[in-house]
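**Q** My questions concern the predicted model and sequence given below.
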Amino acid sequence: MTALPFDPLDPPTEPPPGCPMPTLWRIAHALHRLHRSDGDHCACGARHPCVHRRAALRALLEACGVPLPAPRADIFDLWHGILLVSPSRPGHQRR
């Protein structure tokens, strides 16, 4: 297995050099940051890592060009998570 272009436990805010999908990186990073660990639990209250945290990590890898087979559940969790970080969602408050 090749080395990852970022630390999966602490990915940088900006996409790594050569990242082919920087917009996906920024969206996934925002979701990853919202679902950080608080001991055994995620900031959202679910057991850590929650489905959104796992989906965000998969999206960070995809943004860097690391292909992963994505089960349908992961794709749903990613899009649901993106809606959670969308600033245009009514009643949305950023943390």
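**A** Right, received. Where do you want to start? Residues are numbered from 1 along each chain as shown.

**Q** going forward, measure contacts and count neighbours with C-alpha atoms only.
**A** Will do.

**Q** which residues in the chain form strands?
**A** Secondary structure of the chain (DSSP state E): strands at 37-38, 41-42.

**Q** okay, pairing it with this:
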Amino acid sequence: MLFDVDNPPIEPPDGCRHRLLWRLCRALWQDHRPDRASHYAIVGCVHDDQLVPCRLARLAVKGLRTASGEQAVASPLWLDVARSRIARGDINLAAALAEARWHRRRAGLTG
């Protein structure tokens, strides 16, 4: 699935494999999008004074790609980000668990 990494849609697009992951990554991307202070300019001949996304913005894009079905990324940083978002109430844990159960049933797993 293709999407504009410079402006990913808020809602998961059709064909998105992991809708909850999409929403989490989109929220993270929103907090670290290019017009936010988390992006910084790299000055010099190698980068031609370009705007470079911060680490969390790059992580959000990787997560969006993973949610859309590209190769999965396993990352302790992702676990930490998800835990902190749940703790702050940015993610409804009951909804997250319900969606995880739905994915397990869809995959033919029990539990």
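**A** Great, that's in hand. The shown structure was predicted, so the numbers you read here are calculated from the model rather than taken from an experiment.

**Q** Please work out the TM-score for the two chains.
**A** Scored against TM-score structural alignment, normalised by the length of the first structure, the superposed chains reach a TM-score of 0.66; 81 aligned residues with a Cα RMSD of 3.1 Å.

**Q** Tabulate the strands of the first structure in JSON lines, adding columns for distance to Trp25 of the first structure.
**A** Output for the strands of the first structure, formatted as JSON lines (distance: least, Cα to Cα, whole Å):
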{"stretch": "strand 37-38", "distance to Trp25 of the first structure": "20"}
{"stretch": "strand 41-42", "distance to Trp25 of the first structure": "21"}
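
**Q** What separation do you get for the one residue sitting closest to the centre of the second structure and Val61 of the second structure?
**A** Residue closest to the average C-alpha location in the second structure (Cα atoms, centre = their mean): Cys25, at 2.0 Å. Per Cα to Cα, to the nearest Å, Cys25 of the second structure is found 7 Å from Val61 of the second structure.

**Q** Give me the nearest residue to Cys16 of the second structure, chain neighbours excluded.
**A** Ser68 (4.6 Å; Cα to Cα, 6 or more residues apart in numbering).

**Q** I figured the one you found hits Leu21, correct?
**A** No - applying Cα atoms under 8 Å, one finds Ser68 of the second structure not in contact with Leu21, separated by 9.1 Å.

**Q** What separates the first and last residues of stretch 14-22 of the first structure, distance-wise?
**A** 8 Å.

**Q** do you know how far Tyr40 of the second structure is from Pro12 of the second structure?
**A** Applying Cα to Cα to Tyr40 of the second structure and Pro12 of the second structure gives a distance of 28 Å.

**Q** one step back: ok, now which ones touch the residue nearest to Cys16 of the second structure?
**A** Each residue near Ser68 of the second structure by Cα atoms under 8 Å, 6 or more residues apart in numbering is listed here: 1, 15-18, 22.

**Q** what do you get for Cys42 of the first structure?
**A** By Cα under 8 Å, 6+ apart, the contact list for Cys42 of the first structure reads 35-36, 48-50.
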